[in-house]
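**Student:** The amino acid sequence is not available; the structure is as follows:
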């Protein structure tokens, strides 16, 4: 027996809140450890991490309020309208994905040694997905009606999530390509570069696959259980991927100095060009 539209919508939202809350716990621990391990990071990066944590905190709070109002305060009432806290997950997703993508585009810009064409192309995709995502959020808060909101924003929703996935994939494979070209011939350094490539691909694939899953679920079924369950924690996945990338620097730098898998060569002993290339990513 299939689920009703109400079970799809609110059941998916509740399941998404559970996943989002679990992920928020992981993000909180990651953020705490980040400030302990990297006190010398640039203030802008510290601010970005703190701001992303605040966005996730606000999203968990508003999503919890939304679930409480639906299942307790309005229990048994068939509601077809929304209020502002029902749609916070949408703008939260836009904010988190934008900040994380900008961070990786900046890292890519450093990796390609100042070449502007690829970062510029990605910089065009990011405002496009911000514009479509923001428009969806505005429309949801203007119409306040679920059915009246779905039909006119169907193409926008599909475009938004597709742009998210395309940008993530382009960043992941571009970073992998340029990292592969930066091989130095030193065994220790090339091992670290291979690990960076794996991190880049895994990070981009995770967010893009989730974005595409949410997009196809919405394209075929609208506000389906799968769509609602994964769209809520998607912003948290972006935040967690950024924090995981930041934390990976400790292990990679330690491996460069450890002497595992070969002769240990301190970064300061490498040629300046190679030193700069590794420092840009590790």
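**Tutor:** Perfect, thanks for sending it. None of the values given here were measured: they were computed from a predicted structure. Numbering: from 1, shown residues only.
**Student:** C-alpha only now, for contacts and for neighbours.
**Tutor:** Noted.
**Student:** secondary structure class for the most centrally placed residue in the chain?
**Tutor:** The centroid of the chain falls nearest to residue 238 when counting by CA atoms, centre = their mean (1.7 Å). Judged by DSSP: H, G, I helix; E, B strand; the rest coil, the three-state class of residue 238 is helix.
**Student:** Find the nearest non-adjacent residue to it, please.
**Tutor:** Closest residue in space to residue 238, ignoring its immediate chain neighbours: residue 97 at 5.7 Å, by CA to CA, 6 or more residues apart in numbering.
**Student:** quick one: that neighbour and residue 154, what's the gap?
**Tutor:** Between residue 97 and residue 154 the distance is 20 Å, computed by CA to CA, to the nearest Å.
**Student:** Ok, residue 265 next?
**Tutor:** Counting by CA to CA, the gap from residue 265 to residue 154 is 55 Å.
**Student:** Provide the contact partners of stretch 206-224 at residue level.
**Tutor:** 5, 8-9, 12, 150, 154, 157-158, 161-162, 164-166, 168-169, 226-228, 230-231, 234, 237-238 (CA atoms under 8 Å, 6 or more residues apart in numbering).
**Student:** also this one, for the comparison:
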């Protein structure tokens, strides 16, 4: 008597469980980084515009909710359903907390950069509208794919659904294309303005802003491309879920980095100026002929062969801070947001 035909072999457990576990761990780690970034923003920029505060705190609360939903799924996958291999194929709330919520954060961040580009170059309205169209398309693809995944109920059925696969392609390709266009636009704007920047510190601020923007968008674009490669190139696995779980956190952190970068810009705004402040000291320098003297107290001149350094003690007042912020505002137009008191 012949043996009954065997059914299809089950995939290796790690091909299903590893990405879910690692994605949850990285998600929590990036949420901690986001919390630190939000705290720094709260401390250093208490006088920011209300719209900026709503944006920053709203993004943090939104990502906190996403972390809670992902934690709920992880608990069911690895704790309450422990021992049931088929339990790992259930999508639970992942279609909501991964493609849908991640696409919303990507939409917010990409619209922020589109507005910045339009502010810097009014004649590029057509380019900004193109960015808006792409980011709306990727958001639509993410929502459609999430709905189809909810209807499928399992990762296996969702991956084999042609409509869902097309939606995922639109979502991830749209995010990558928008990020690459934003990075390219910022580099081109820096090249255009380089000839207009006659002061070293102005160029330093400009280069810093563009570098942060390019690095941030390259990181998010690379993550979207990696997710796409895993989704299309490694079938019958959940490997693609690891980068897609954290993609919203990466976008949120890049937004906070863009705002908190003003802390560094304030220091760069003083490079190349004739004075440098530190605490309650101002050190000024000037070229003088050869003189020799020995200082006996603070406030006296320290003279060398070619350079004289004079130290003055003073208490920094509000007017001094306002002057520093005014200089930063003049030299950081590339930043696209107003300077505020620290």
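**Tutor:** Thanks, I have the structure now. What you see is a predicted model; the values in this text were computed from it and never measured.
**Student:** tm score of chain vs chain?
**Tutor:** After superposition, the two chains reach a TM-score of 0.89 (TM-score structural alignment, normalised by the length of the first structure), with 276 aligned residues with a CA RMSD of 2.5 Å.
**Student:** hmm, back to that, so which of the contacts of stretch 206-224 of the first structure belong to helices?
**Tutor:** 5, 12, 150, 154, 157-158, 161-162, 164-166, 168-169, 226-228, 230-231, 234, 237-238 (DSSP state H).
**Student:** If any of those are buried, give me the ChimeraX selection for them.
**Tutor:** Selection of the buried residues among those in ChimeraX, burial being defined by 16 or more other CA atoms under 10 Å:
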select :12,150,154,157,158,161,162,164,165,166,168,169,226,227,228,230,231,234,237,238
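**Student:** when you align them, which residue in the second structure goes with residue 62 of the first structure?
**Tutor:** Here residue 62 of the first structure is matched to residue 69 in the second structure, going by TM-score structural alignment.
**Student:** likewise residue 42 of the first structure?
**Tutor:** The equivalent of residue 42 of the first structure in the second structure is residue 49 (alignment by TM-score structural alignment).
**Student:** One more: residue 29 of the first structure?
**Tutor:** Using TM-score structural alignment as the criterion, residue 29 of the first structure maps onto residue 36 of the second structure.
**Student:** Report how many residues lie close to that match.
**Tutor:** Look at residue 36 of the second structure: counted by other CA atoms under 10 Å, it has 14 neighbours.
**Student:** Now the strand or helix carrying it: buried residues?
**Tutor:** Secondary structure assignment for residue 36 of the second structure, by DSSP states H and E: helix 14-44. Buried residues in helix 14-44 of the second structure, counted by 16+ other CA under 10 Å: 16-17, 19-28, 30-31, 34-35, 37-38, 41-42.
**Student:** ditto for stretch 142-154 of the second structure
**Tutor:** Across stretch 142-154 of the second structure, burial judged by 16+ other CA under 10 Å covers 142-150, 152-154.
**Student:** Doesn't residue 263 of the first structure belong to a helix?
**Tutor:** No: counting by three-state DSSP, residue 263 of the first structure is not part of a helix but coil.
**Student:** which element is the closest residue to it other than its chain neighbours on?
**Tutor:** Using CA to CA, 6+ apart and skipping residues adjacent in sequence, the residue nearest residue 263 of the first structure is residue 188, 7.1 Å away. Element membership for residue 188 of the first structure (DSSP H and E) is helix 187-221.
**Student:** In the second structure, what stretch matches that helix?
**Tutor:** Under TM-score structural alignment, helix 187-221 of the first structure corresponds to residues 200-234 of the second structure.
**Student:** Identify each buried residue in the matching stretch, please.
**Tutor:** Those would be 201-210, 212-214, 216-221, 223-228, 230-231, for stretch 200-234 of the second structure by 16+ other CA under 10 Å.
**Student:** What is the helix or strand that contains residue 63 of the second structure packed up against?
**Tutor:** Using DSSP H and E, residue 63 of the second structure sits in helix 50-75. Judged by 3 or more CA pairs under 8 Å, 6 or more residues apart in numbering; DSSP states H and E, the packing partners of helix 50-75 of the second structure are helix 14-44, helix 94-95, helix 241-260.
**Student:** Swap in 10 Å and give it another go.
**Tutor:** Helix 50-75 of the second structure makes packing contacts with helix 14-44, helix 94-95, helix 101-120, helix 241-260 when contacts are defined by 3 or more CA pairs under 10 Å, 6 or more residues apart in numbering; DSSP states H and E.
**Student:** Need those in JSON lines (columns: distance to residue 197 of the second structure).
**Tutor:** Shown next, in JSON lines, are those (distance: least, CA to CA, whole Å):
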{"stretch": "helix 14-44", "distance to residue 197 of the second structure": "28"}
{"stretch": "helix 94-95", "distance to residue 197 of the second structure": "47"}
{"stretch": "helix 101-120", "distance to residue 197 of the second structure": "15"}
{"stretch": "helix 241-260", "distance to residue 197 of the second structure": "22"}
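**Student:** wait, which of the ones you listed is closest to residue 83 of the second structure?
**Tutor:** The closest of those to residue 83 of the second structure is helix 14-44. By CA to CA, the value is 11.9 Å.
**Student:** ok, average deviation of that closest one from the first structure?
**Tutor:** In the superposition with the first structure, the average deviation recorded for helix 14-44 of the second structure is 0.9 Å (mean CA distance after the TM-score superposition for the first structure).
**Student:** Relative to the whole chain's centre, how far out is that helix?
**Tutor:** 13 Å (CA atoms, centre = their mean, to the nearest Å).
**Student:** just stretch 138-145 of the second structure next, same as before
**Tutor:** Its chain's C-alpha centre and that of stretch 138-145 of the second structure lie 21 Å apart, by CA atoms, centre = their mean.
**Student:** What range does it cover in the first structure?
**Tutor:** Using TM-score structural alignment, stretch 138-145 of the second structure corresponds to residues 129-136 of the first structure.
**Student:** Same list (the buried residues of stretch 142-154 of the second structure) but as CSV, adding secondary structure and distance to residue 190 of the second structure.
**Tutor:** Output for these, formatted as CSV (DSSP: H, G, I helix; E, B strand; the rest coil; distance: CA to CA, whole Å):
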residue, secondary structure, distance to residue 190 of the second structure
142, helix, 33
143, helix, 35
144, helix, 37
145, helix, 37
146, helix, 38
147, helix, 41
148, helix, 42
149, helix, 42
150, helix, 44
152, helix, 47
153, coil, 48
154, strand, 47
